[in-house]
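Participant: Pasting the sequence and the predicted model now:
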Amino acid sequence: MDETLETLTEEFIHEFCYDDTEDDRILKLYHERHGQSSRSKPRKSIFRDRETGHRRFVNDYFSPNPVYPEQFFRRRFRMGRHVFLRIVDALSNFDPYFQQRVDALRRKGLSSLQKCTAAMRILAYGVSADAVDDYVCIAESTAVEGLKKFVSNVVTIFEGEYLRKPNSNDVQRLLQMGEARGFPGMMGSIDCMHWQWKNCPKAWKGMFMSGHKGVATIILEAVASSDLWIWHAFFGVAGANNDINVLDRSPVFDDVLQGHAPDVNYTINGNNYNMGYYLTDGIYPKWATFLKTIPRPQAEKRK
């Protein structure tokens, strides 16, 4: 009976303490108070002053007179402060994990700002979960758990609004944006780029090796508008790829091939057109849905 009670107590502590280093400290106090020794070698306990970390973080970026102004925030977080706060607010309302709670010692847990910042910096800089500990005051295991929840919740919350193909209203907005910039009928820009895969498994490096970079990369095909709405992203194709063979496997024009292209009507030089196009560079094929940035290249390099 005592062993069962001890097991349940440990499970309760692990469930309601939101920093793994606090688990060890509370378990140690529990065992000492009951004259018992821990059944496993305890991990070294690190006292993270997460309350002070939260106050310092707010003072640096979110106070009325922050230490670092907006341009520093955008450079370090890869987005504007208002966008970041919208994501934090949405996650806090959607998942209780991102709400600040109180642990078994009546101490405040990690705030939503701390958890989201840890996830953002891991994603933005490709660093390990341990690299954000010294500033955000978050344990490695907590950072990994928060990153997984952050990614899945962002997809769940924002997929219907952002991670989708344009509807009729979006098409009209994209056409107006293109026409205002001298490109009537343009739906956006399409291109590919290589992202270095620093931690690519050795067994896969041959499949993802990039010739012109000499390192393992993942090629990303994306369609973006001038206001940076990326409504199509296709990546992860193995092989020595370029824009052409990625396009051959991409689903970006599946709707067009099936006759479900959005209605687009515009006039240029007295000619009426009913198919939108995408701005591309010179490597793409001469399709009606592509418009090269240099329509009549002269020199060999431009060709």
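Facilitator: Structure received.
Participant: from here on, contacts and neighbour counts on C-alpha atoms
Facilitator: Fine.
Participant: who touches the lengthiest strand in the chain?
Facilitator: Secondary structure of the chain per DSSP state E: the longest strand is strand 186-196. Under the contact criterion C-alpha atoms under 8 Å, 6 or more residues apart in numbering, strand 186-196 has outside partners 171, 174-175, 178-179, 215-226, 242-243, 276-281.
Participant: Presented hereafter is structure B, for comparison with structure A:
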Amino acid sequence: MRIHSRVEAHEPYFQQKRNSTGKLGLSSLQKITAALRMLSYGVTTDFMDEYIRIRETTTIKSLRYFVESVIDIFGPIYLRKPNSKDITRLLKIGEVRGFPRMLGSIDCMHWRWKNCPTARKGMFTGHDHEPIIILEAVTSYDLWIWHAFFRLPWSHNDINILERSNVFCEITSGESYAVNYYIDGHNYNMGYYLADGIYPPWATFVKSIPLPMNQKTKHFTATQEFVRKDVERAFGVLQARFAIVRGPTRYFDREALNKIMLACIIMHNMIVEDEREFHPQLDIFEYEQISESPPISIISRTQTPELMNFIQSLHKIRDRIMHS
């Protein structure tokens, strides 16, 4: 009902009106229920005619206006980047779980595009021989999705998507919050994410060891793979809650698919926030708060050589960590 009241007040399309004969039209509950049932159950538009007495074209329009309204109203809150308080909590959770200064896990999810236009099938088709759109996401232990980058085709792999993603824009521009820590005689000023083996060897990624030879490396690999499953769990819960992103999508417009995916992620984060009190939380109140002072820009966005030097420094830091 919270979503219903906010969407009805935001979008005039959901407000109940009278036609020229004075007869009341469809209520906002009918339209929003039709949109939510399509998102939650992945049913077709003509299915709503039997249940809610709403025609197919009205269902499509209701879904389009609903996802746009959800993004406009709740996007700044539930699709935001982590602030200093959020980073403090994430760092403490990572420390308790054995990975100090960890910010989350990163991975990609695939969404099959059944009705992909013929002109775009070649671009969106990979080795599965089916058109697929990829979602890149960063999640935390409580399954909150902090970063979502959607719309790239399956012809890209995770590295190509990372090069086009904005997940590290703040780090490369020097505008992120400083996360200082000390390991084996070296100081570091950035957090890191757990990733699988396809990601590049940057200091911002901690990957498992491909062929662990001793007990120490075996323990690290098993722990890293166990904690990294947070992002896989988040994808599974997202698809279980919103069946529309689990099965093949029937829409033709890629921009509409992007809005549907973002709206599902927003409502997923709303559910995570609403159910947080029912799940045990880690003790995170003893960690020192990160400074709220505005960050200082270090690297310019416009100078490519400086960005390449920054990437090379990440390689050196990662090599030091691996050798230590």
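Facilitator: That came through fine. Owing to the predicted nature of the structure, the values given are computational and were not obtained by experimental measurement.
Participant: rewinding a little: compared with the second structure, how much does whatever helix or strand comes next after the longest strand of the first structure deviate?
Facilitator: Beyond strand 186-196 of the first structure in the direction of the C-terminus, DSSP states H and E gives the next helix or strand as helix 205-208. Superposing on the second structure and averaging over aligned pairs (mean C-alpha distance after the TM-score superposition for the first structure), helix 205-208 of the first structure comes out at 0.6 Å.
Participant: and for helix 205-208 of the first structure, what span of the second structure is it aligned with?
Facilitator: Aligning helix 205-208 of the first structure against the second structure (TM-score structural alignment) gives residues 121-124.
Participant: same question, stretch 247-255 of the first structure
Facilitator: Going by TM-score structural alignment: stretch 247-255 of the first structure matches residues 162-170.
Participant: just stretch 173-185 of the first structure next, same as before
Facilitator: So stretch 173-185 of the first structure sits over residues 89-101 in the second structure, by TM-score structural alignment.
Participant: So for the matching stretch, what gets flagged as buried?
Facilitator: Going by neighbour count (16 or more other C-alpha atoms under 10 Å), the buried part of stretch 89-101 of the second structure is Arg89, Leu90, Leu91, Lys92, Ile93, Gly94, Phe99, Pro100, Arg101.
Participant: How about stretch 9-16 of the second structure?
Facilitator: Buried-residue list, stretch 9-16 of the second structure, by 16+ other C-alpha under 10 Å: Tyr13, Phe14, Gln15.
Participant: returning to what we had before: how about the longest strand of the first structure, which residues are buried there?
Facilitator: Going by neighbour count (16+ other C-alpha under 10 Å), the buried part of strand 186-196 of the first structure is Met186, Met187, Gly188, Ser189, Ile190, Asp191, Cys192, His194, Gln196.
Participant: same thing with stretch 314-324 of the second structure?
Facilitator: For stretch 314-324 of the second structure, using 16+ other C-alpha under 10 Å, the buried residues are Leu314, His315, Ile317, Arg318.
Participant: Take the residues you listed and keep only those in strands.
Facilitator: Per DSSP E, these never map to strands.
Participant: May I see the residues you listed organised as TSV, with distance to His268 of the second structure added?
Facilitator: Below are these laid out as TSV (distance: C-alpha to C-alpha, whole Å):
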residue	distance to His268 of the second structure
Leu314	33
His315	35
Ile317	36
Arg318	34
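Participant: I'd assumed Thr289 was in contact with Thr280 of the first structure.
Facilitator: No: Thr280 of the first structure is not in contact with Thr289 according to C-alpha atoms under 8 Å; the separation is 9.8 Å.
Participant: Which of the two has more residues huddled nearby?
Facilitator: Thr280 (20 against 16; other C-alpha atoms under 10 Å).
Participant: quick one: what's aligned to that one in the second structure?
Facilitator: Checking TM-score structural alignment: Thr280 of the first structure goes with Ala195.
Participant: What residues sit buried inside the lengthiest helix in the second structure?
Facilitator: For the second structure, the helix that runs over the most residues, judged by DSSP state H, is helix 215-241. Across helix 215-241 of the second structure, burial judged by 16+ other C-alpha under 10 Å covers 218, 220-221, 224-225, 227-232, 234-235, 238-239, 241.
Participant: now for that helix, which elements pack on it?
Facilitator: strand 102-112, strand 132-139, strand 192-194, helix 254-274 (3 or more C-alpha pairs under 8 Å, 6 or more residues apart in numbering; DSSP states H and E).
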